[in-house]
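**Student:** Have a look; sequence and predicted model below, questions after that.
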Amino acid sequence: MLETLTGQSLGVFIGLTLVLAGSAAMSMGQAIAQTWRPLWQIVPYGLLLGAANRFLSYALFEEELLHVTGFLVCSAILIALAFLAYRIARTNKMVAQYPWLYERAGLFAIREHRGS
């Protein structure tokens, strides 16, 4: 089932997509948040990272290169990981940079600071 959906074997999916490209996606999301760039920039960078992931699985493991659903599924996973890292990094940055305005309201959210 996973192989038909992603176009990759389970080992390649875990090792290449989740570990290698997933860590790159998390770094990408964190970098976009740290430099105050808008959230929408995750999507084109995530698609480029998905294309690189597809090419590496083709070049290194002889998987199918033009597997459209595999590209879309892997890109969606990478974009979701980048979004997760973006929200965590943006929350940390807002709380650290503006402690008089915001306080943490969980891992992904902030709220206005309630006075002492």
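**Tutor:** Received it, and whenever you're ready, just let me know what you need.

**Student:** For the rest of this, base every contact and every neighbour count on C-alpha atoms.
**Tutor:** OK.

**Student:** Nearest spatial neighbour of Glu3, chain-adjacent residues omitted?
**Tutor:** Of all residues not flanking Glu3 in the chain, Ser9 sits nearest, at 5.3 Å (CA to CA, 6 or more residues apart in numbering).

**Student:** what's the neighbour count on the one you found?
**Tutor:** 15 (other CA atoms under 10 Å).

**Student:** where's it relative to Tyr58, distance?
**Tutor:** 12 Å (CA to CA, to the nearest Å).

**Student:** ok, and here's another one to check against it:
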Amino acid sequence: MTAILGESLGVFIGLTIILTGGCAFMMGQAIASTWRSYWELIPYSLLLAATNRFLAFALFEQKLLALIPYLIAVLVVWGLASLGFRLTQVDLMIHQYPWLYERAGLLSWRNR
């Protein structure tokens, strides 16, 4: 597991999922609440995953330029940012335009 993640499972859960993933979720919410495009998540996710790798390097003496752990961090960050983006977008659509749309589930809306 350490060879794939580039760090121990505890460090991965604590640093990548909880700390960086929480920041990614809030990043997705911020991008959606300002009505920006979904595709703006990609460069921010790449930067946040690079920050995650640097923190693993600086705090836990992990390898800085490891490709597979970086790609795993990108997927985790992008996934949680996408979730935050979509939840916020649905909330904005059903509250901004209540005469047009209603909630059709956690991640979608439909026409009234």
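**Tutor:** Looks like it arrived, so ask away. Note that this is a predicted model, so its numbers are computed, not measured.

**Student:** Got a TM-score for the pair?
**Tutor:** TM-score of the superposed chains, computed with TM-score structural alignment, normalised by the length of structure 2, equals 0.98; 112 aligned residues with a CA RMSD of 0.6 Å.

**Student:** can you tell me which residue in structure 2 aligns to the residue nearest to Glu3 of structure 1?
**Tutor:** Ser9 of structure 1 maps onto Ser8 in structure 2, with residues paired by TM-score structural alignment.

**Student:** Please tell me I have it right and its match contacts Thr16.
**Tutor:** No - using CA atoms under 8 Å, Ser8 of structure 2 is not in contact with Thr16; the gap is 11.1 Å.

**Student:** Which residue lies nearest the spatial centre of structure 2?
**Tutor:** Ala81 (2.6 Å; CA atoms, centre = their mean).

**Student:** Pull out the buried residues from stretch 48-61 of structure 1.
**Tutor:** Neighbour counts over stretch 48-61 of structure 1 (16 or more other CA atoms under 10 Å) mark Leu49, Gly50, Ala51, Asn53, Arg54, Phe55, Leu56, Ser57, Tyr58 as buried.

**Student:** mean per-residue distance, that stretch to structure 2?
**Tutor:** Following the fit onto structure 2, the mean deviation recorded for stretch 48-61 of structure 1 is 0.2 Å by mean CA distance after the TM-score superposition for structure 1.

**Student:** how close does Met27 of structure 2 get to Asp91 of structure 2?
**Tutor:** Counting by CA to CA - Met27 of structure 2 and Asp91 of structure 2 are separated by 16 Å.

**Student:** again with Ser33 of structure 2
**Tutor:** 9 Å.

**Student:** Of those two, give the one with the bigger neighbour count.
**Tutor:** Counting neighbours by other CA under 10 Å for Ser33 of structure 2 and for Asp91 shows that Asp91 has the greater number, 19 against 14.
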